[in-house]
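Visitor: For reference, the sequence and a predicted model appear below.
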Amino acid sequence: MEPVVEHSMSHNGFLVILSYLIAAVSAYAAIELARRVNSANRSTQNVWIIAGGATLGLGIWSMHFIAMLAHEVLRPITYSVPLVLLSVVIAMAGCMFGFLIVSRRTTRPALIGAGLVMGGSIASMHYVGMAALQGVTTSYNPWLAALSILIALGASLVALWIGFFSKYTQKKMHMELKVFFSLLMGVAIFGMHFVGMLAATFTFVETDRPFANAIEPSLLAWLVTAITILLFAIFFLSLTLDRHLRKREFIQATILDSTTDAVVTTTKDGMIQYANTAFYRLFDEVEQDAFFQDYHPSLTINQPFHEPRRVDLDDRTIEVTSYPLKGETMDQVLWFLRDVSETIASQRLVEHMAYHDTLTDLPNRHKLERILAEHIQIEDPVACLYIDIDRWRFLSDMLGHHGSDELTMQIAERLQVTIHPDDILTRVGSSEFIILLFDKRSTLAKQKAEKCIKAISQPFDIDGTTVELTMSAGISHYPKDTKSAEELVQYARLAVHESKRTGKNQIKEFEDESKHQILRTVEIEKALAQALDRNEFSLVYQPKVSLTQNRLEGVEALLRWNNRELGHVSPTDFIPIAENTGLIHPIGNWVMRESCRAWVRWNKSGVKPFTLSVNVSPLQFAREDFVESLQAILDETGMDPMFLELEVTESSMLSYEESTREKLTQLHQFGILISLDDFGTGYSSFRQLRELPVQVLKIDRSFIVNLFTDRNQEAIVRSMIQLGHNLGMKVLMEGVETSDQLEWLLNEQCDYVQGYYFSRPLLEKDVVKHVKSVTTYIEFGKTRA
């Protein structure tokens, strides 16, 4: 027999290249396998170890047999099937156990042990495969055989180090680097086979009978190639599918981890299968407890599905909702946990804002309605004390937005101090407050109103300005006056209207007897809003007589209102309502414009010009644009300001002296006369009157009514006339109706008078007739006789 030495053999180039490619692909599979084992959980790890180890072992085994088939001399030789099968089992089992060892513990001893197992199994596979040759005996060079074994061990150690111990286990390995490592390891694996073949010397043995359990090389080559390609295809297809699954899981995990809601899946008994980062952040813990209900005693797995449930966690509120996950062999529970503390706080804030006044933080009208509804439902006696601050629009115009807000807050604070803890104070309008008293305290409403008057009567300091207030109060009772919450408030408001008619700081309880008058007040308020549009207003003119000149000094424009439903409405009824509603501004402008137009028409008729007196509401005078508006009306109508006299009430002129003085100075520069109306009803001081540019003091008619029956009254009027003269002013007495009154005023040297004694108010068309027909008003000799 003649020996055949391996290194002198010729090779099939195609099979050599194919065997190397299989080795490189096997190395690539090993790298991918290691990454899957590292990143998977325990159960998934086992699947990848079995599948990947089998694929890697089979790849190395197929590389070995295809490389052996590449030797042309060995191609006629058959192979023992049992040994071939044994070699593939050794290769796959060695790879599986190697990966299993190193995946359980990534330490240096584990690496060495796994490398020895994997490298030994690869070397064993090689030499068992060599033993499968039939019809030939094989001898080995011990040094080369040992070198091949060392190469197998080294290649295994390198592969395991790259996959489990290198820096590439912690970060992504680029495709180029994986291919490079695969080609390099392919060289090592193929080199191990090549060195092992160099160590072998073959001696052919002739035999006449065929070997048992033999397989032909060509059949083995096709079988090995087919099985290898199929398994590689399955393996890499599974890698691709796993990559897509991982990508989808990564996206899902990223979405779930990026959401602020905690998401958890559990078994029916509460064991956690998955929990996102927000869940552990919600409880300020790392992953530790295996059961959902262990994180807080309030969490329960028996919560009904789809129904949100709120759980208090320390200072936070968590909304927990569960959903069943069934189907596809699943029987789990999906949980959503959301921190709704801010939402609840926002809802409470919105609700608070909806039911409380933004300026004073007192309950508003909506809250009042809810409170009344609750108490009326249980038939609890209620007293409604309605408070309205007098002259509020005037005060608002004078103080401005900031000042009126500051005043409102101070009023609210004072009222709050007066009420009992069981009472409720609400703000229902700019100057309107309601105090509710319940049960036995409902009988104390009037005493409560008196306390409020006392509190409000104390001076207020608004940015250095002293403000004195009065208020009007109305009271209604449930169930005495009404069975309805709406009517309870309405009746208290109607009582306020009635109290304003009787003076300042008055308290009026609602009574059925006065209901008609109160309702008329409400009807006046509604009708007044449409009076200008319906042309229901008209003007009449009251003559003013000069006692020193015995002639007509001028006329005073007086407003009249005749409504189609209400009939004639007295100015004393509708002027206060106009001031309270703000309608006094358009009405006042209309009076000024129409009276100026009438004066222009009189002047064109040829009569000698006389003074036109027009009343100005305190609210009008308080507006910042009053002077500009008046100037615009004068320019529009052509009225000569030298013959215009403005009658301003004492209360408005003597409030806020600085702004008043500026306006009066401007008006005086225009040539407009200023008359202090209703003198004696306010709180004038000598210093104030002396400093203001006022030309006429107009004494209120109330002082002349009891002129001859009250000696004190006579002294008072006499002192008023003397005061006006001492200040360099003219004095006018209104309401003169008898010759005795006229004679007394003549003796006291009063300058002007007006009243029914000389003439009733005249229509515009009658004024010219009156001027032309009446040339003298007083017969001096007869009057003084």
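Guide: Received it, and whenever you're ready, just let me know what you need. Just so it is clear, the structure is predicted and the values come from calculations on it, not from any experiment. Numbers count the residues shown, from 1 in each chain.
Visitor: CA only for contacts and neighbour counts going forward, please
Guide: Noted.
Visitor: Three-state assignment for the residue nearest the centre of the chain, please.
Guide: To find the centre residue of the chain, average its C-alpha atoms and take the closest one (Cα atoms, centre = their mean): that gives Ser346, at 6.9 Å. The three-state label for Ser346, taken from DSSP: H, G, I helix; E, B strand; the rest coil, comes out as helix.
Visitor: And for Arg593, nearest residue in space, chain neighbours not counted?
Guide: Among residues not flanking Arg593 along the chain, Ile633 sits closest, at 6.0 Å (Cα to Cα, 6 or more residues apart in numbering).
Visitor: got another, please set it beside the one above:
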Amino acid sequence: MSGRVFTATGRSVKWWFIGGAFAMGLGIWSMHFIGMLAFSLPIPLGYAIEPTLLSLLIAIGASAFALWLACQQELPWVRLALGALLMGLGITAMHYTGMQALHMTPSIVYDPGWLALSILIAVLASGTALWIAFHLRQHSRWMIYSRLGAAVVMGCAIAGMHYTGMAAAQFPLGSFCGAANNGIDSNWLALLVIIVTLAVMAIALIISVLDHRLEQRTAHLATSLEQANSELMQMALYDPLTHLPNRMLLGDRLGQAIQTAHREQRTFATLFLDLDGFKAVNDAYGHHHGDLLLVEVAKRIRNTVRSQDTIARLGGDEFVLLAEVGEPTDAAKIAEKLIHALAQPYSIARHEVEVSASIGIAIYPDNGKDGHELLINADAAMYHAKDLGRNGFCFFEHSMNTNAQEQLQLLQDLRRALERKEFLLYYQPKLHAPDGPIIGTEALLRWQHQTRGLIPPNEFLPLAEKTGLIIPIGQWVLDEACAQMRRWYDDGHTDWSVAVNLSTVQFNHSGLLDSVRNALEKHALEPHHLILEITESTAMRDADATLVTLEQLAGMGVHISIDDFGTGYSSLLYLKRLPASELKIDRGFINDLADNNEDAAIISAIIALGRTLNLKVVAEGVETAEQQEFLTRLGCNSLQGFRFGRPMSARQLGEQLLQEEQPTVSS
């Protein structure tokens, strides 16, 4: 009963409490009554109705108190002791009130010792009952055995209290029972009490069992309903393929992020991500492989971002990330990590596939005040990143719509520039320190657009690298530079060399060696007349692979120059292994040479390093006589910069050489 009261809810708690108190009280009272019937005297006995009913009510009241106490959340020892005392006194009162129903004359005399012992047994029995009821109200593995044992303990304890109380009763000689004639007849009442008590207890037990089963079934149905609701919620708010939030849930999360950012004066980034090359995978291997790829992409995104960030799939190969950022550079770092993680090869059903990602970034509140505006602007920035060559990211700008059209047009023109023969090479002289003679040139690419005029390299080379157009453009540069070097050689400049810059994309391209070899063979040019320049960061990006490529180029006889030296991070262990012939000091160290002792110290260290490694040192960006004199004094082998000539066409360089040689001829 205590278990039913404790676990029931609503109005049923009251009915289980009343029913439990009645069943328990009737059980205790009927044990007392049947025990009274077992008592006999050599005189007729009967029981008055009022005291008998009062003893029953006392038993029910004591049981109600016991149930109430056992159903509390906690039962400390103080409360248990007080409850045991009150309940024990109640059971004792029930017993001795029932004894009063005999209406003995003279009155019953009770032995103080036995009386005290009966009260003590009642209190101990009550304490035991309370403790057992409190701890057995929850269902457990050993519940049946525990309750059977508890029933035996409680039955023995209550019976012991009854018969100890009966032993305390002493009847003087000549006593007679006043209720023998007008009290309850015990002959038929004994059978009635037994049947009613067993019926009440059996009914209570059966109802309790049935209710428990109903409760279990209801709990099972509730669990099934909860699981069904969870599945429906999953279907409604999550993408079934990747299990990421879908567009609906993203809208809710985006609204919450805006409210939080507005309230706490924070910013967050909306990153719109689209896969590059996903359609090719679908076309080549089928949609099943495409789905497997999307699952792997979702896993990589989850493993790359923070747990508090929201990742959603809008459909197809489009994903959105919401990330709290302190400043835009934080969003850029997240985008770079994502691009790097997603660009790694995937193993899909024993096929190795590669895709990249284009990411557009919109920052709240600068790039949008609501979720729809943020998504639209991030989407526009993503398409801008695709237009710039993919596998990159772009921040949204308010002028992006206009710039996107311009960039798209520029990209289209760049694709046709080779066909239209709009590219040309300028050459900047490189002199032997301190003031000559010329020992070679550096070939610099220019784009003579048919309508926009001369476009500087910094406007179109990044676009060419991102789109992969740098590969055919780079092949043209190599071919044209070797052709011009051949013409200079035929003009008598047999000690010259021409330097060509290689971008990271071009250097890592598998066709680089063939391009260099073909250009040299086509123009019958000795390899030592060609210098290939790679930046320090390119050389150190993948040092082992770089070493293999450079050794193959050096094996042809081509010279290698490390450009922009001092701006990256070089390992001397790898640097000494690189088959380079010269180091080129970045112009950034030359510009402030006169006013910056730190730059002078760096240049001095680079020159000393070059000498140690038997490398020639070239300084670019020389513009003043002071820089020329200082660099020569430190030990630079070659100088290059505006002081000796700006980049110019081959024809202009020839005219300049002719002018420089004329005074010598006239003398």
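Guide: Done, it's in. On a predicted model such as this, the values are computed, not experimentally measured, just so you know.
Visitor: Just the TM-score for the two chains, thanks.
Guide: In this superposition the chains share a TM-score of 0.49, using TM-score structural alignment, normalised by the length of structure 2; 387 aligned residues with a Cα RMSD of 4.9 Å.
Visitor: next SSE after the longest strand seen in structure 2?
Guide: For structure 2, the strand reaching the highest residue count under DSSP state E is reported as strand 438-449. The C-terminal neighbour of strand 438-449 of structure 2 among helices and strands, as given by DSSP states H and E, is strand 453-455.
Visitor: if I look at the residue nearest to Arg593 of structure 1, how far off is Tyr541 of structure 1?
Guide: Taking Cα to Cα, to the nearest Å as the measure, Ile633 of structure 1 falls 19 Å from Tyr541 of structure 1.
Visitor: okay, the two: which has more neighbours?
Guide: A count of neighbours by other Cα atoms under 10 Å puts Tyr541 above the other of Ile633 of structure 1 and Tyr541, at 23 against 18.
Visitor: Wait, a helix at that one?
Guide: No: the assignment for Tyr541 of structure 1 (three-state DSSP) gives strand, which keeps it out of a helix.
Visitor: Contact partners for Ala519 of structure 2?
Guide: Taking Cα atoms under 8 Å, 6 or more residues apart in numbering as the criterion, Ala519 of structure 2 is in contact with 478-479, 482.
Visitor: Of these - the most surrounded one?
Guide: Using other Cα under 10 Å as the contact criterion, the top neighbour count among the contacts of Ala519 of structure 2 goes to Cys482, which has 29 neighbours.
Visitor: list the helices and strands whichever strand or helix holds Lys337 of structure 2 packs on?
Guide: Here Lys337 of structure 2 is covered by helix 328-343, with elements defined by DSSP H and E. Contact here means 3 or more Cα pairs under 8 Å, 6 or more residues apart in numbering; DSSP states H and E; on that basis helix 328-343 of structure 2 packs against strand 267-276, helix 287-304, strand 356-364, strand 393-395.
Visitor: any idea which of these is most buried?
Guide: With neighbours defined as mean count of other Cα atoms under 10 Å, these peak in mean count at strand 356-364, which reaches a mean of 27.
Visitor: List of residues touching that one?
Guide: Contacting residues not belonging to strand 356-364 of structure 2 are listed as 258, 267-277, 328, 331, 335, 339, 342-343, 368, 374-375, 377-386, 390-396 [Cα under 8 Å, 6+ apart].
Visitor: That strand versus strand 267-276: what angle between them?
Guide: Interaxial angle of strand 356-364 of structure 2 relative to strand 267-276 (axes from the mean of the first three to the mean of the last three Cα atoms, to 10 degrees): 160 degrees.
Visitor: can you give me the angle strand 356-364 of structure 2 makes with helix 328-343?
Guide: Strand 356-364 of structure 2 and helix 328-343 are oriented at 160 degrees to each other (the same axes, to 10 degrees).
Visitor: Now do strand 356-364 of structure 2: distance to the chain's middle.
Guide: Taking Cα atoms, centre = their mean, to the nearest Å, the mean C-alpha location of strand 356-364 of structure 2 is offset from the chain mean by 18 Å.
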